[in-house]
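Q: Next come a sequence and a model predicted from it.
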Amino acid sequence: MVRNNTVYILLTHSGSLLSKCINMYTKEPYTHVSIALDKNLKELYSFGRINPYNPIFGGFVKEDIVNGTYSRFPETRCAFYSLSLNDIQYKRLKRELDKFKANGDKYGYNLLGLFGIIINIPIERKYNYFCSQFVATLLNNSGIYLFNKPPALVTPKDFRKCRKLKLLYEGRLRSYYNRLEVYYQIN
């Protein structure tokens, strides 16, 4: 039996120094991409700050919208999308994600890759990713191809424009979280 499984793509703009720099260059509303296995964003992954208070060191992170980096930026704007997968794609994606989780310490942030986007040349570095490159790579390695370009050239704009993604919510991230809290208090 082929079930429909869902993963979620979260686009954000926090207002951090790096996100402001990216926003000034791209003029895009969102500057960061994460992937979630649940609508509640408890299983939310990306490449970004390892420590919410230290923007210098980045790598593979399990993001926390309550106590992590987002707690430092309460005005974070977001767009939240769903992507339906079949059983095989979903199992592959979980397996690929498990590889990142098992080896999280060996990964770093591909800051150089951001400059590759500017000059339209993919800059890939072993064990190093930037956020949208990570999500695109994870999807590609799972047999899910959303873009006709190398993952090292994929940007948050590509996710925002992707017709295979279904927009579920757009607004402040904190407001989305507050809606979840109310929902769980009622049910």
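A: That came through fine.

Q: can we go C-alpha only for contacts and neighbour counts from here?
A: Fine.

Q: how many other residues sit next to residue 16?
A: A count of neighbours around residue 16, defined by other Cα atoms under 10 Å, yields 15.

Q: dump the residue contacts of the spatially closest residue to it that is not a sequence neighbour.
A: Spatial nearest neighbour of residue 16, chain neighbours left out: residue 73 (7.4 Å); criterion: Cα to Cα, 6 or more residues apart in numbering. The contact partners of residue 73, taken as Cα atoms under 8 Å, 6 or more residues apart in numbering, are 14-16.

Q: can you tell me how far residue 12 sits from residue 110?
A: Noted for residue 12: a distance of 19 Å to residue 110, by Cα to Cα, to the nearest Å.

Q: hang on, the earlier thing: same list (the contacts of residue 73) but as a markdown table, adding secondary structure and distance to residue 173.
A: Shown next, in a markdown table, are those (DSSP: H, G, I helix; E, B strand; the rest coil; distance: Cα to Cα, whole Å):
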| residue | secondary structure | distance to residue 173 |
| --- | --- | --- |
| 14 | coil | 9 |
| 15 | coil | 12 |
| 16 | coil | 15 |
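
Q: ok, second structure coming up, stack it against the first:
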Amino acid sequence: MNQEYVYIMLSDTGTLFTNVIKTYTKAPYNHASLSFDSELKEMYSFGRKKPTNPLHGGFVKEDIFTGTYSKYPNTSCVIYRLQVTEREKQKMKRILEVFIKNNHKFLYNILGVIGVSLKEPVEFSNSYFCSQFVADILFRSGIKLWDKLPAMVTPDDFRKSIAFELLYEGKLFEYHPLKKVMINNHM
């Protein structure tokens, strides 16, 4: 039986918005994304719809080379992998299809971020923040890593969980699988 994995990337772009969040959280990373491949080609989260506007957010398929990360080449990150069953991975992809098909209906849950700081979950049916989204996808696929609601999960909870295997920590554009993609795309 093949081993299946999903990948979690935590990142820090170093923007004013992320620095404000870091001042409060004291955590090294403040954004979480979910990917189905180690090259991070198929990566999803809740974040900026447009790289230059942190206030216009929602569900996004993140593209490292053309999206928000392309504007912040000094982004630091940590990449983990989580072993899952084929069934769990397929469930995640089916759940994700709902987000992809209804992309325009989802909003960024800024009140949820505030709720985490107040230790009070704030949930709306079509509204998520990044780590809430990733935790919810895992939870709805049968993977329960924390004894709290997805609306209370922070990027640092992923970093502190022993369920994840550390693959890389450093500058995003120095991550070896990405460097191979960059070389192959320029040849």
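A: Arrived safely. Computed from a predicted structure; not experimentally measured.

Q: Quantify their similarity with the TM-score.
A: Once superposed, chain against chain, the TM-score is 0.94 (TM-score structural alignment, normalised by the length of the first structure); 184 aligned residues with a Cα RMSD of 1.5 Å.

Q: From the centroid of the first structure, which residue is nearest?
A: For the first structure, the residue nearest the mean C-alpha position is residue 34 (1.3 Å; Cα atoms, centre = their mean).

Q: post-alignment, the lengthiest helix in the first structure versus the second structure, mean distance?
A: For the first structure, the helix that runs over the most residues, judged by DSSP state H, is helix 87-102. Superposed on the second structure, helix 87-102 of the first structure shows a mean distance of 0.9 Å to its aligned residues (mean Cα distance after the TM-score superposition for the first structure).

Q: Can you list the buried residues in that helix?
A: For helix 87-102 of the first structure, the neighbour count (16 or more other Cα atoms under 10 Å) marks 89-90, 92-93, 96-97, 100 as buried.

Q: Can you tell me the element residue 169 of the first structure falls in?
A: Assessed by DSSP states H and E, residue 169 of the first structure sits inside strand 166-172.

Q: got the buried residues for that strand?
A: 167, 170, 172.

Q: Near the residue nearest to residue 13 of the first structure when sequence neighbours are not counted, how many other residues are there?
A: Nearest residue to residue 13 of the first structure, sequence neighbours excluded (Cα to Cα, 6+ apart): residue 30, at 4.7 Å. Counted by other Cα under 10 Å, the residues lying close to residue 30 of the first structure total 26.

Q: Next up, identify which helix or strand the residue mapped onto residue 30 of the first structure from the second structure is on.
A: Matched by TM-score structural alignment, residue 30 of the first structure corresponds to residue 29 in the second structure. Remark: residue 29 of the second structure resides in no helix or strand, with elements defined by DSSP H and E.

Q: Hmm, residue 21 and residue 29 of the second structure touching each other?
A: No. With contact defined as Cα atoms under 8 Å, residue 29 of the second structure does not count as touching residue 21 (9.4 Å).

Q: end-to-end on stretch 42-61 of the first structure?
A: For stretch 42-61 of the first structure, the first-to-last residue distance is 12 Å (Cα to Cα).

Q: Would you mind listing the buried residues in it?
A: 44-50, 52, 58-61.

Q: Looking at these, which is nearest residue 128 of the first structure?
A: Nearest to residue 128 of the first structure among those, counting by Cα to Cα, is residue 59 at 7.4 Å.

Q: Show the contacting residues for the closest one.
A: Contacts of residue 59 of the first structure by Cα under 8 Å, 6+ apart are 47-50, 104, 107-109, 128-129.
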